[in-house]
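Visitor: need a 3D model of the sequence below.
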Amino acid sequence: MSSTRSLRPLTQSLRPLHTPLRTINPTAFLGLRNASTDSNNQTITTNASGNPQLTWDGYFNLRKSRRRINLVSSVFTATVATLSGGGYLSTLEFSAAQNFMGIDMPMVMGLATLAIGGVGWLCGPILGNGVWWSKVRSQLGGKQGEDLVKQKDRDFYHKLVKYRADPRMQSVSNPVPDYYGEKIGSVADFRRWMKDQKAYKKKVEKFV
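Guide: Next up, the predicted model:
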């Protein structure tokens, strides 16, 4: 009787070995393993077909990071261009009495330095996008993650075209609110943007 009782815990501990193992979708596993998270929201999920897809929250977070990186890159390239261009122009010899198209040469040199800095600012997104895409590929699993972001870019553009107000209805004093959706940084912002577009359409139709 005691031997039977002593064997019972052993048989109970062996019982889970006979339970069937659950199969794991390898695509979903790889997607979640390489996904970045923000506030416990997954960047990549799988749809009903088992294919990976980028969530809207994850997409908008990536858009925010792209803006930040491009801004930092523009500041960097503008600073380098201004210092380099200004340093080179300062080595040129000219007479203070000289002028260019009626403008004093010191002012011409200052304007030229500002122009060089402006060109450097415009070149910033070229560097920034390169850095951002390398970051996306490292976070989202290489080329697959890049394709997911590009697909989401197309989806987002189609939604903007579908829901935004007709630009032909705008005027100088009453432009379409956020026509390109640059202020959209989350799903809540997109819903607010849709409400603004709808309200704008009603407002314009009321006065037509």
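
Visitor: every contact and neighbour count from this point should use C-alpha atoms.
Guide: OK.

Visitor: mind listing what's buried in stretch 54-68?
Guide: 54-64, 66-67 (16 or more other CA atoms under 10 Å).

Visitor: where do the helices sit along the chain?
Guide: For the chain, applying DSSP state H gives helices covering 2-14, 26-33, 56-90, 105-140, 143-163, 187-207.

Visitor: Ile44 is nearest to which of those helices?
Guide: If you check each of those against Ile44 by CA to CA, helix 26-33 wins as the nearest, at 6.1 Å.

Visitor: distance from the closest one to the middle of the chain?
Guide: Mean-position distance between helix 26-33 and its chain equals 22 Å (CA atoms, centre = their mean, to the nearest Å).

Visitor: tilt between that helix and helix 105-140?
Guide: Here helix 26-33 runs at an angle of 140 degrees relative to helix 105-140 (axes from the mean of the first three to the mean of the last three CA atoms, to 10 degrees).

Visitor: quick one on the thing from earlier: among the helices of the chain, which comes closest to Val172?
Guide: Using CA to CA, those put helix 187-207 closest to Val172, at 13.3 Å.

Visitor: in the closest one, which residues are buried?
Guide: Those would be Phe190, Trp193, Met194, Asp196, Gln197, Tyr200, Lys201, for helix 187-207 by 16+ other CA under 10 Å.

Visitor: can I get these in a markdown table with distance to Thr113?
Guide: Supplementary listing: the buried residues of helix 187-207 in a markdown table, determined by distance: CA to CA, whole Å:
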| residue | distance to Thr113 |
| --- | --- |
| Phe190 | 40 |
| Trp193 | 40 |
| Met194 | 43 |
| Asp196 | 42 |
| Gln197 | 42 |
| Tyr200 | 43 |
| Lys201 | 45 |
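
Visitor: to compare against the first, here's another:
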Amino acid sequence: MLTPTSTFALRLAGQGAARASIARTIACPYSTTSKTSTPTGRPIGLAPSSPLARSSAVFSSSSPILACVVRHQRNASTSATSPAASQKSAFPTAAQQGDRLDWNTFFALRKSRRRWQLGFSVVTFGASFVAGVLPTGVADPLVSQVPLDPFITLGLMTMSFGALGWLIGPSVGSLVFYTLNKRWKNQMTVKEKEFFARIKKNRVDPSVSSVGNPVPDFYGEKISSVAGYRQWLKDQRAFNRKRVTFV
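Guide: You can find the predicted model right below:
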């Protein structure tokens, strides 16, 4: 945005350029050669010694002061808009870097999820076991139809309830874990696919295992860090080396 002083200077410069172009086109009607008149460099109707005439001469179209004023205004407007644009462009990058899931964080979250699953397995096992013990009167018609001792039948039913609760526990634990870590759910799914693809690619052939050379963690369940994954790769290479050299 131009200041009042800059606007006034631009108007005076435009008037001076217009008068100069008119003066150059004036020629003598009684002569065969055109005669160019010299512009006065001051506004029409102003005395040479007036302040407006002097300011018009200073802010002419070829004056370096006018160019300096315009350049200063342009640089000021550009510098005012540049920081805001750079901040807007920097925010998405910072957010993307902050939400990116690396491998160490993935293994830490994977270990935490396994603990949640184990904890809920214990809880659901206990709840199901108690639920299988309490309704003994309800199960009497079923117990009488089974050709076994009633204590054995009730024991099998109670253990079946407990096993069912143990199997339900990991699903409940995963649900609670992903509820508490919603922003990592999609990235963990992608990382798990990539992780199991690497496990499948680098694990050994279990058909050539033996008692003296067992398969080292076929599914990679014991891997809990990047260092653990590297150790797992070393164990796979050691298995193949022992299979060939028997050492």
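
Visitor: after superposing, what score do the chains get?
Guide: Scored against TM-score structural alignment, normalised by the length of structure 1, the superposed chains reach a TM-score of 0.69; 164 aligned residues with a CA RMSD of 2.7 Å.

Visitor: quick revisit: now the helices of structure 1 as a markdown table including distance to Gln42 of structure 1?
Guide: Converted to a markdown table, the helices of structure 1 look like this (distance: least, CA to CA, whole Å):
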| stretch | distance to Gln42 of structure 1 |
| --- | --- |
| helix 2-14 | 36 |
| helix 26-33 | 7 |
| helix 56-90 | 7 |
| helix 105-140 | 11 |
| helix 143-163 | 13 |
| helix 187-207 | 14 |
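
Visitor: next up, the contacts around whichever residue in structure 1 pairs up with Arg243 of structure 2.
Guide: In structure 1, the residue equivalent to Arg243 of structure 2 is Val204, according to TM-score structural alignment. Residues near Val204 of structure 1 by CA atoms under 8 Å, 6 or more residues apart in numbering: Met169.

Visitor: how near is Ser65 of structure 1 to Gly185 of structure 1?
Guide: Distance of Ser65 of structure 1 to Gly185 of structure 1, given as CA to CA, to the nearest Å: 10 Å.

Visitor: got it, and Gln197 of structure 1?
Guide: Going from Gln197 of structure 1 to Gly185 of structure 1 by CA to CA gives 16 Å.

Visitor: next: Gly31 of structure 1.
Guide: 23 Å.

Visitor: who has more neighbours out of the two?
Guide: Gly31 (24 against 16; other CA atoms under 10 Å).

Visitor: that one contacts Thr45, correct?
Guide: Yes: with contact defined as CA atoms under 8 Å, Gly31 of structure 1 reaches Thr45; the gap is 7.1 Å.

Visitor: overlap of the contact sets of these two?
Guide: Common neighbours of Gly31 of structure 1 and Thr45, counting by CA under 8 Å, 6+ apart, are Pro52.

Visitor: surely Lys201 of structure 1 touches Ala165?
Guide: Yes: the pair Lys201 of structure 1 / Ala165 is scored as a contact, 6.1 Å apart, by CA under 8 Å.

Visitor: which residue lies nearest the spatial centre of structure 2?
Guide: Gln96 (1.8 Å; CA atoms, centre = their mean).

Visitor: ok, now how distant is that residue from Arg110 of structure 2?
Guide: 22 Å.

Visitor: Ile152 of structure 2 now?
Guide: Distance of Ile152 of structure 2 to Arg110 of structure 2, computed by CA to CA: 40 Å.

Visitor: repeat for Val138 of structure 2
Guide: Counting by CA to CA - Val138 of structure 2 and Arg110 of structure 2 are separated by 42 Å.

Visitor: so which of the helices of structure 1 is nearest Pro20 of structure 1?
Guide: That would be helix 2-14 among the helices of structure 1, by CA to CA, at 13.5 Å.

Visitor: how far does the closest one sit from its chain's centre?
Guide: 59 Å.

Visitor: any buried residues in it, and which?
Guide: Residues of helix 2-14 of structure 1 classed as buried by neighbour count (16+ other CA under 10 Å): none.

Visitor: residues contacting that helix, please?
Guide: Taking contacts as CA under 8 Å, 6+ apart, no residue outside helix 2-14 of structure 1 touches it.

Visitor: check stretch 186-193 of structure 2 too.
Guide: Contacts of stretch 186-193 of structure 2 (CA under 8 Å, 6+ apart): Leu101, Phe106.

Visitor: and it, which stretch of structure 1?
Guide: The aligned range for stretch 186-193 of structure 2 is 147-154, by TM-score structural alignment.

Visitor: average gap between the matching stretch and structure 2?
Guide: Superposing on structure 2 and averaging over aligned pairs (mean CA distance after the TM-score superposition for structure 1), stretch 147-154 of structure 1 comes out at 1.0 Å.

Visitor: in structure 1, what residue corresponds to Tyr229 of structure 2?
Guide: In structure 1, Tyr229 of structure 2 lands on Phe190 (TM-score structural alignment).

Visitor: my read: its match touches Ile184, true?
Guide: Yes: assessed by CA under 8 Å, Phe190 of structure 1 is found in contact with Ile184 at 5.6 Å.

Visitor: ok, the residue nearest to Lys198 of structure 1 when sequence neighbours are not counted to Arg191 of structure 1 distance?
Guide: Nearest non-adjacent residue to Lys198 of structure 1, counting by CA to CA, 6 or more residues apart in numbering: Ala165, 7.5 Å away. Ala165 of structure 1 is 14 Å from Arg191 of structure 1, where distance means CA to CA.
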